[in-house]
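Participant: My questions are about this predicted structure, shown below with the sequence.
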Amino acid sequence: MRYRCLPLMVLATLLGVFLLSACSEKAKKSDGPSASAAPAPAPPSELSLLIWPAYIDEKIVQEFEKQHNARLRMTIYDSTEEMESKLAYGGADSQYDVVVLASHAMPRLVRRGLLRPLDHAQIPNIKNVEPRFSGASFDDGNKHAVPYQWGTVAIIYNKQKFPNLSPTWDVIFDPPKMPGTFVLIDEMRDMLGVALKYKGFSSNTTKPEEIREAGKLLKETKSNPKCLGFRAGVGATQDVKGGSVDMAVVWNGDASKVVAEDKERLGLIIPKEGSVIWVDVLAVTAKAPHSELAHKFIDFILRPEIGAQLSLFTKYASPNTASQAKLPAEERENPLIYPTGEISTRLEYHRDLGEASKVYDEAWTAIKSN
């Protein structure tokens, strides 16, 4: 009997092996991805942005990241000189995709081969740019940059200490008329620009004698005991807000934000002698590792609703016509953000200085080193 049962036992064994193998293969297939399963989501791309401090709403950042499956990595700088140093340092232009910079510095960076021409086909919202920010005197046809925000240089002060402060640069530059302590803005073109306006010169002069005269004025001002040195615009505004200094030369938007929070104690003036108008722009670096995403970011900023949100956050003027229409009337009609009337005729746009920039650099180095 034992030998007669052997073929049946062998057959049963083989059948068991087959079934185990089939079950094992089925388990493997069920554990792994099925043919119809959706592919894993792509990891987010990273966009590197070089920008001034406190210059973009975090909600705008989050919305861009969400819509474009991206992560925005920001590097902060406090002055144009620092920005140029970061961008020009041994291949650093390949570490950044987009840079927010002063328009007057843009032609110099183009000449140095640090910025690339923009592909307008990837920026359909460029149509929203106000015409005056795309003309020959700015960046003819927005070849290398589009405007981000614009503003002027003003004086924030303690209104409780000086309720009747005269709206003049005398309170900074004329020793007998200096009512209290102050700090100067740590930005070459802005600080030399207002000193030139005070002296009755163009803030874009290329005459060495006028530039040096403005430099001499700033050196004398710096040496006055009431001058507590140089600070970036954001820091200077906070100094006045915190009470460690009475007045400061600042960018109007930074100051407008804190003045709005404490109108009883703080005030802001654009001096009657005039001031400068600066325009900050968006540009793509020459070796941007994510050029396509960089163009998408620029186009995103130029959306009407995003441009309006940006200006509401920064308290600076929007160069975007479509965005201006979405701003509340109290923003559009604020003369400290959008200067009007006689004072607007005394404001001068920064221009590219060409070779004359060397004289400005020399004057600024002499001011800061003494």
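Facilitator: Received it, and whenever you're ready, just let me know what you need. Numbers count the residues shown, from 1 in each chain.
Participant: Please make it C-alpha for all contacts and neighbour counts, starting now.
Facilitator: Noted.
Participant: residues touching residue 237, list them.
Facilitator: Applying C-alpha atoms under 8 Å, 6 or more residues apart in numbering to residue 237 gives the contacts 156, 248, 250, 254, 255, 258.
Participant: same deal with residue 197?
Facilitator: So residue 197 contacts 203, 273, 274, 275 (C-alpha under 8 Å, 6+ apart).
Participant: Show me which of the contacts of residue 237 is closest to residue 345.
Facilitator: residue 250 (20.0 Å; C-alpha to C-alpha).
Participant: ok, how many other residues are close to that closest one?
Facilitator: 28 (other C-alpha atoms under 10 Å).
Participant: roughly how far out does the helix or strand harbouring it sit from the chain middle?
Facilitator: Using DSSP states H and E, residue 250 sits within strand 247-251. Centre-to-centre, strand 247-251 and its host chain are 19 Å apart (C-alpha atoms, centre = their mean, to the nearest Å).
Participant: let's bring in a second one:
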Amino acid sequence: MASKGLIKNVSRRTFLKYAGIGGLAAFGAFSALKYPSGWTKWLSFGQKPWEIAPGVVDYSLVAQFEGPMNTDGVPQAYIDNPDMRILNVAQWYDYWPGYVIRNFTDYMNKKFNLPACEARWTSNIYTSNEELFTWVTQTGRKFDVMVPTNYTVETMEKAGLLVNLEQDWIPNYLNIFGRVPSAPTTPFYPTTYTDPGTGLPATIDYPGFAAGDPYNNAASVDFRDPILNGYAYRGNTTTYATQKPHPGGGAWSDSNGIPTLDGLVAIPYQWGTTGIGYRQDVFRQQDIEAYGWDVLGLSSYTNPDSGITYDLTKKRMMLDDMREVFTAALKEVGFADQERLGAEEVSLPGSHPEWRNPAPPPVIFPPTTEVHKLDSPYNKLYQWSNNEVAETKLQDSADWLNGITGTMWGFNTPQQGPWLVSGTMLVDHAWSGDIMYAVRPNLEPHPPVDYFVPKQGGARWIDNLTIHRECEKLWLSHQFINYIHEPEIQATISSFNLYATPNAWTFQILYRDPSFSSPTWNPAADHRIYSDIALGTYGVPTGSYTGQPILNRCEYQKDVGVQNSLLYFQYWRGVKF
């Protein structure tokens, strides 16, 4: 987003560069810096009166300190003390329109008859997860609500920085992609619009599908399930091995997979993917998609249609982000090794069959027995993960990177979109939302820039709403999170930043309400934003996405721990410096 002249000229997608706690330790070890004393005091907050264990809130105890609720449902402390109505919120810059947050005051006044509520955030704008993490571990800054990325949620949870959430105070949580609840929520703001076909008012209700379909979206995507979204659930060592044990010593969910009282610590805010941005007036789509990550190693490209040969020297760029760079390299090198080996259990000179990872099993979507076969890069048998820790794999990936960086421009995050628009770069490693914001497909004309996830695979990520352990305004913080997931509010946010909403109701609003689209473009039908979930394909805003599966090519990055982060940083230094 640097083209807008924003703070520090750094993209909001500049993630925690050194992989959470382990990365910060790696930075200290390799730069001979002494650890700041704050890093050793992550768990020194002292147990709050409403906690039954550090970071584990018993919400029945909260009422003893916030007071009984009046007939409007407001705890007495917020009525008696105006200072209790002011929230301190930490957020990525340029991630929501300011007037939406100002309108939280009106929302609380109308819904709860509680005036003068406010969410203050403009002095708490950060440009990376690392910056946010530093604030809460070194500087003593205290927040009520924070918006870290999925693997930073895991890092913060391990560091004792988060509290569990009270789902009864966030009914709009059920609007998130997942199974249809028995009693859908009721929005505070009406979801009405003018039907362009009839000219009459129409209402968009909670999304329901064919009888027997248990999901609130046609693609059966679930951002609420604890197994699929383990980073958001405390003590989920089943699918997130690096999670710390459950504080209560018990299971992290009940027998039906429903989170326990102290299980949920994060609620999705926005999400996206990592792939390749490129100039459409240089590359043919079929050519660059056939290359995938290999395009970053090309020194030139001849367009078969125009016959023009383009010099790509210093016209290619990668993100200045260690984990993202190694994700691209691991996917490219692993896929190439897979192709050399073929689908058979054979060993060829120079290959390493013992390094290959089992592919995920096919997914069966209930209530039918239809098998969703995982496609590329799982179209053979094995694929490397973007969370690899084997030194041999990291060495091979570093070798590939060292082989292409000599003719690349280098590593840069803030200019990933603007430099494609200006033609300074012809192809780059990029985040979906930053490229879409640069393209502005809702405007005409827009620049000839496009985005895709390579066939070899990439990363996916979710930014999340969380509550800091130092928060002492728990009820109001929950109301703010619930407000953000009002269907109309989320639609306004997503139409502003062009990132993907995790809110299924909002997704329907974006698709059906013409005020959130243009005559030639619909955000919910654009697979560059919504991948397989898209209700169409870019340029064909009807039906469902019918192209090659995208999300099963993408993995969530996870905190790989201190020692493994040291290993990553060792290779990263060799590549970058």
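Facilitator: The structure has been received and is ready for your questions. Bear in mind the structure is a predicted one, so any value in this text is a computation, not a measurement.
Participant: that older thread, what's the average distance of the strand holding residue 250 of structure 1 to structure 2?
Facilitator: Per the superposition on structure 2, strand 247-251 of structure 1 and its aligned residues are separated by 1.9 Å on average (mean C-alpha distance after the TM-score superposition for structure 1).
Participant: what's the following helix or strand after that strand?
Facilitator: That would be, after strand 247-251 of structure 1 and using DSSP H and E, helix 252-261.
Participant: Which elements pack onto that following helix?
Facilitator: strand 146-158, helix 233-242, strand 266-269, helix 304-314 (3 or more C-alpha pairs under 8 Å, 6 or more residues apart in numbering; DSSP states H and E).
Participant: Adding distance to residue 179 of structure 1, write those out as a markdown table.
Facilitator: Shown next, in a markdown table, are those (distance: least, C-alpha to C-alpha, whole Å):
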| stretch | distance to residue 179 of structure 1 |
| --- | --- |
| strand 146-158 | 10 |
| helix 233-242 | 14 |
| strand 266-269 | 15 |
| helix 304-314 | 29 |
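Participant: deepest of the ones you listed, which one?
Facilitator: With neighbours defined as mean count of other C-alpha atoms under 10 Å, those peak in mean count at strand 146-158, which reaches a mean of 26.
Participant: How about residues contacting the helix or strand following that one?
Facilitator: Moving toward the C-terminus from strand 146-158 of structure 1, the next helix or strand (DSSP H and E) is helix 170-173. By C-alpha under 8 Å, 6+ apart, the surrounding residues in contact with helix 170-173 of structure 1 are 177, 178, 179, 182, 217, 218, 221.
Participant: For the fourth one, list the residues it contacts.
Facilitator: Residues in contact with residue 182 of structure 1, defined by C-alpha under 8 Å, 6+ apart, are 172, 226, 227, 228, 229, 245, 246, 247, 248, 249.
Participant: let's see it at 7 Å
Facilitator: Neighbour list for residue 182 of structure 1: 226, 227, 228, 245, 246, 247, 248 [criterion: C-alpha atoms under 7 Å, 6 or more residues apart in numbering].
Participant: Could you tell me which of those remain contacts in structure 2?
Facilitator: With both residues aligned by TM-score structural alignment, their matches' C-alpha atoms under 7 Å as the criterion, the subset of these whose aligned partners also touch in structure 2 is 226, 227, 245, 246, 247, 248.
Participant: Pull out the buried positions in stretch 352-369 of structure 1.
Facilitator: By 16 or more other C-alpha atoms under 10 Å, the buried positions in stretch 352-369 of structure 1 come out as 352, 353, 357, 359, 360, 363, 364, 367.
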